[in-house]
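Colleague: Attaching a predicted model along with its sequence, questions to come.
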Amino acid sequence: MSEPALLRTPLYEEHVRLGARMAPFAGWEMPLQYRGIIEEHMAVRKAAGMFDVSHMGRFEVRGPEAAAGLRRLCTYAVDRLAPGQGHYAFLCNEGGGILDDIYVFRLDRDRFLVVANAANAGKVRRWLEAHLPPGAGLIDRHRSTTMVAVQGPQAVAICSAALALSLGDLPRRGCMETAWAEGTLFASRTGYTGEDGVELVVEAEAGPALWRRLLAAGVVACGLGARDTLRLEAALPLYGQDIDEGVNPFELGLAFAVSLDDGAPFIGREALLRVRERGPQRLLACLRATERGIMRAGYPIYRGQDEVGKVTSGGYSPSLGTSIGMGFLPPPLAQPGTALTVGVRGRPLPVQVVPRPFYRPPRP
């Protein structure tokens, strides 16, 4: 049986025009790099880079029961968000395992935007369809819109000037909608790189014009390779590597995305209460190499001769000039300063547990 054809975003022709190296990702044909991963990475750290993230799922939930319906599914109290606010959250199963990590934005009283991981878009759509109440309608915006993430210390200023918008007025995690190009532009002060920036959503047919306008303003086109190195430096977990249905939010150290104080009976609440009471049995730790060598996902982590975990994400950090990685460890070993080794092709690579994140942008 032949493999299904890869999907293409509305910006596919723009990537080809720029000479991008394309690669499959979560069923989509996506740009891996243009000029090179390190150059694109440093463009984001120093100025502004943009990523086509149209492969990510986008679902609008609307109706009088939208807020209550999403609260029953999300670990965070999204029903307490004011219009124009967003927050990171999880969709969990009854056992507290993570179906997906998502971002939820409240557009107005009875209308929300849910952004899901590309690999889980279909699963999230089915979960929402199965569990939302009758008074909460679901509209799939995945294929009808383009999504671009513009990240870096100059991203907000450049986008504001290029689009004639006051994006600097948006607070972190804030969002807005405005008329643009005979349609609507959604903007949020969010991202997946550890830098300031915005994520923009427009109608699919307006995507190429948005992309070209930002290119003309000096924003560097970046591929998924740089997005991965940037998110790793920021110690942001990736579903399918650091997160799956066998992982719960407390093991990730992301309790800020779990609301238990309001008593809302969301799916997975009872299991997560038990985890909080007894404490997680393992924690996602940040590892920094102290000698030359590159740790990769799947490599074993050792304390002496004993294997104590595996690297879930790893690679080279262009900003730090060394290898970094993450992996689950028993809580006593997940404390900063713990010396461990990672098995790299049969050779022990000395590493140290360090605080999260690996890299913080300098204060302006």
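Modeller: Structure received.

Colleague: From now on I want contacts and neighbour counts done on CA atoms only, so please keep to that.
Modeller: Will do.

Colleague: just the strands in the stretch 151-300 of the chain please.
Modeller: 175-180, 183-188, 197-203, 220-221, 283-289, 300-303 (DSSP state E, counting those that start in this stretch).

Colleague: Among those strands, show me which one is buried the most.
Modeller: Mean neighbour count (mean count of other CA atoms under 10 Å) peaks for strand 283-289 among those, with a mean of 26.

Colleague: just checking, what packs against it?
Modeller: Using 3 or more CA pairs under 8 Å, 6 or more residues apart in numbering; DSSP states H and E, the elements in contact with strand 283-289 are strand 322-329, strand 347-354.

Colleague: Tabulate the strands of the stretch 151-300 of the chain (a markdown table), appending distance to residue 53.
Modeller: Formatted as a markdown table, these follow (distance: least, CA to CA, whole Å):
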| stretch | distance to residue 53 |
| --- | --- |
| strand 175-180 | 17 |
| strand 183-188 | 13 |
| strand 197-203 | 9 |
| strand 220-221 | 12 |
| strand 283-289 | 26 |
| strand 300-303 | 32 |
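
Colleague: and of those strands, who's closest to residue 246?
Modeller: Of all these, strand 283-289 sits nearest to residue 246, with 13.0 Å by CA to CA.

Colleague: hmm, back to that, mind putting the helices and strands packed on strand 283-289 in JSON lines, distance to residue 277 and mean neighbour count included?
Modeller: Shown next, in JSON lines, are those (distance: least, CA to CA, whole Å; neighbours: other CA atoms under 10 Å):
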{"stretch": "strand 322-329", "distance to residue 277": "19", "mean neighbour count": "24"}
{"stretch": "strand 347-354", "distance to residue 277": "25", "mean neighbour count": "19"}
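
Colleague: Tabulate those (JSON lines), appending distance to residue 172.
Modeller: Formatted as JSON lines, the helices and strands packed on strand 283-289 follow (distance: least, CA to CA, whole Å):
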{"stretch": "strand 322-329", "distance to residue 172": "26"}
{"stretch": "strand 347-354", "distance to residue 172": "26"}
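
Colleague: Pull up the gap between the most far-flung residue of the chain relative to its centre and residue 63, please.
Modeller: Using CA atoms, centre = their mean, the residue of the chain lying farthest from its centre is residue 305. It sits 34.8 Å away. In this view, residue 305 and residue 63 are 57 Å apart by CA to CA, to the nearest Å.

Colleague: ok, and here's another one to check against it:
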Amino acid sequence: MQESPLKKFHQQHNAQFVEFAGWEMPIRYGSIVEEHRQVRESGGLFDVSHMGRVKVSGRHARRLLEVLCTRKIYDMQDGQCRYTLVCNEQGGVKDDVIVMRHDDDEYTVVVNASNREKLLAHFEQVRTANDFAAKIDDQTAKTAMVALQGPRVMEMIGKFSQEIPTLKRYRFTVKNLLILKVVVSRTGYTGEDGVEVILPTSAVDMALKLLLKDVKMDQPDAAIKPAGLGARDTLRLEAGMPLYGHELGEEIDALSTGLDFAISLDKDQDERGAAFVGQEALKKIRDSGGPARKLVGLTLEDKRTPRQGMVVRQGDREIGIVTSGCMSPTLGHPIAMAFVDRDLAEVGTELGVDTGRATLTAKVAPMPFYKRG
């Protein structure tokens, strides 16, 4: 099992560890609900070093990513991040990733931990098939990655950097930490403002001291406290963000996920663009009337929480399946995501979630469930 470069930090803060995608990672430090609320109300620090970090460089780096990604890469600017999907030939989702453009010949792609090795093989296969002059370098083991998320985070960062708080959403900058380069992006997976930081493993201790300057994390009123993967999951669910293995997967076509903003079915029409892997399959689905099921949000008034795999019904008819669910710490009632038949995906539609022992009344709700103020 791989260990995070921040393991010592986690042990100092009494983390409870779990195995996740071959990594030993902190699930929580105390109460998941308290960590969730800390991020919503002030700030939390997450270790996301298990995420894959892949450098794609060379003369054909952009052209390679154009074929791999569902979204346009050719109109990205230096210093810009872009959320996109990577599909298989059938239009199923291999992963959702963040592409960061350093320049036309150099990009960083952040991928999900469970898909890193699969994607590295896929990237190489597409590179070879197209004879692209590009280098694919897995930098995961050489680097760490942390996320600082919450409404007070930018205020804290402003104490040592004037530039970072001025970054627009989905933009990044490269900062020098003595002789080391640190990449700071205004991105996140919680629905809150904040940053994600990619840094060399050798710079972890130094960077944490800088990021947490004047923060006493063991104090009850600390502006920033450590948060684990448990809170990260409830936060992303409130924010309506999909998770691979739940809302995304190789057997789930990209169009049914509702991520239309991240799918450019016309990207091959521009002379700088190219058809992406899976584009033809998705165009066929679109032209035949669209996917049979759509991803929706569900809200419930019951105290019982829907779980992945529970059947969604209308009366006695099975019309969908739950992909994720939790008791929302912010809203105070259960929420869930589910794929349901497209004619029942309208907001306000009443449905039932079959727990195996009872049927819980649910209503289709708009996502995200939570929007920061």
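Modeller: Ah, there it is. Bear in mind that the values here come from a model prediction, so they are computed numbers and not experimental data.

Colleague: Can you report how many residues lie near residue 33 of structure 2?
Modeller: 17 (other CA atoms under 10 Å).

Colleague: For it, which non-adjacent residue is closest in space?
Modeller: Closest residue in space to residue 33 of structure 2, ignoring its immediate chain neighbours: residue 329 at 6.1 Å, by CA to CA, 6 or more residues apart in numbering.

Colleague: what's the counterpart of that neighbour in structure 1?
Modeller: Aligned by TM-score structural alignment, residue 329 of structure 2 pairs with residue 318 of structure 1.

Colleague: pretty sure its match contacts residue 38?
Modeller: Yes. Using CA atoms under 8 Å, residue 318 of structure 1 is in contact with residue 38, at 6.2 Å.

Colleague: What is the neighbour count of the counterpart of residue 207 of structure 1 in structure 2?
Modeller: Structural alignment (TM-score structural alignment) places residue 207 of structure 1 against residue 204 in structure 2. Residue 204 of structure 2: 19 surrounding residues under other CA under 10 Å.

Colleague: What distance do you get for residue 204 of structure 2 to residue 176 of structure 2?
Modeller: From residue 204 of structure 2 to residue 176 of structure 2 the distance is 14 Å (CA to CA).

Colleague: Quick check: neighbours shared by the two?
Modeller: Taking CA atoms under 8 Å, 6 or more residues apart in numbering as the contact criterion, residue 204 of structure 2 and residue 176 have no common neighbours.

Colleague: Pull up the gap between the equivalent of residue 77 of structure 1 over in structure 2 and residue 246 of structure 2, please.
Modeller: Using TM-score structural alignment, the partner of residue 77 of structure 1 in structure 2 is residue 72. Look at residue 72 of structure 2 and residue 246 of structure 2: by CA to CA, they are 25 Å apart.

Colleague: Looking at the two now, which is surrounded by more residues?
Modeller: Each of residue 72 of structure 2 and residue 246 has its neighbours counted (other CA under 10 Å); residue 72 has more, 25 against 15.

Colleague: Go ahead and confirm the more buried one touches residue 265.
Modeller: No. Applying CA under 8 Å as the test, residue 72 of structure 2 and residue 265 come out as separate, 9.5 Å apart.

Colleague: can you give me how far stretch 310-327 of structure 1 is from the chain middle?
Modeller: Relative to its chain's centre, stretch 310-327 of structure 1 lies at 17 Å (CA atoms, centre = their mean, to the nearest Å).

Colleague: What of stretch 347-354 of structure 1?
Modeller: Relative to its parent chain, stretch 347-354 of structure 1 has a centroid offset of 26 Å by CA atoms, centre = their mean.

Colleague: counterpart of it in structure 2, which residues?
Modeller: Under TM-score structural alignment, stretch 347-354 of structure 1 corresponds to residues 358-365 of structure 2.

Colleague: Which residues does the matching stretch contact?
Modeller: Residues outside stretch 358-365 of structure 2 that contact it (CA under 8 Å, 6+ apart): 296-302, 304, 345-354.

Colleague: among the residues you listed, which ones are buried?
Modeller: Among the contacts of stretch 358-365 of structure 2, those buried by neighbour count (16 or more other CA atoms under 10 Å) are 296, 297, 298, 299, 300, 345, 350, 351, 352, 353, 354.

Colleague: just the residues you listed now: which is nearest residue 86 of structure 2?
Modeller: For these, the closest approach to residue 86 of structure 2 (CA to CA) belongs to residue 296, at 21.4 Å.

Colleague: what does residue 220 of structure 1 align to in structure 2?
Modeller: When structure 2 is aligned by TM-score structural alignment, residue 220 of structure 1 is paired with residue 225.

Colleague: Could you verify my assumption that its match touches residue 36?
Modeller: No. Applying CA under 8 Å as the test, residue 225 of structure 2 and residue 36 come out as separate, 10.5 Å apart.

Colleague: check contacts around the closest residue in space to residue 195 of structure 1 that isn't next to it in sequence.
Modeller: Closest residue to residue 195 of structure 1 apart from its sequence neighbours, by CA to CA, 6+ apart: residue 152 at 5.2 Å. For residue 152 of structure 1, the contact set (CA under 8 Å, 6+ apart) comprises 43, 44, 45, 46, 47, 48, 49, 195, 196, 197.

Colleague: count of residues packed around the counterpart of residue 286 of structure 2 in structure 1?
Modeller: Taking TM-score structural alignment, the alignment pairs residue 286 of structure 2 with residue 276 from structure 1. Neighbourhood size, residue 276 of structure 1 [other CA under 10 Å]: 15.
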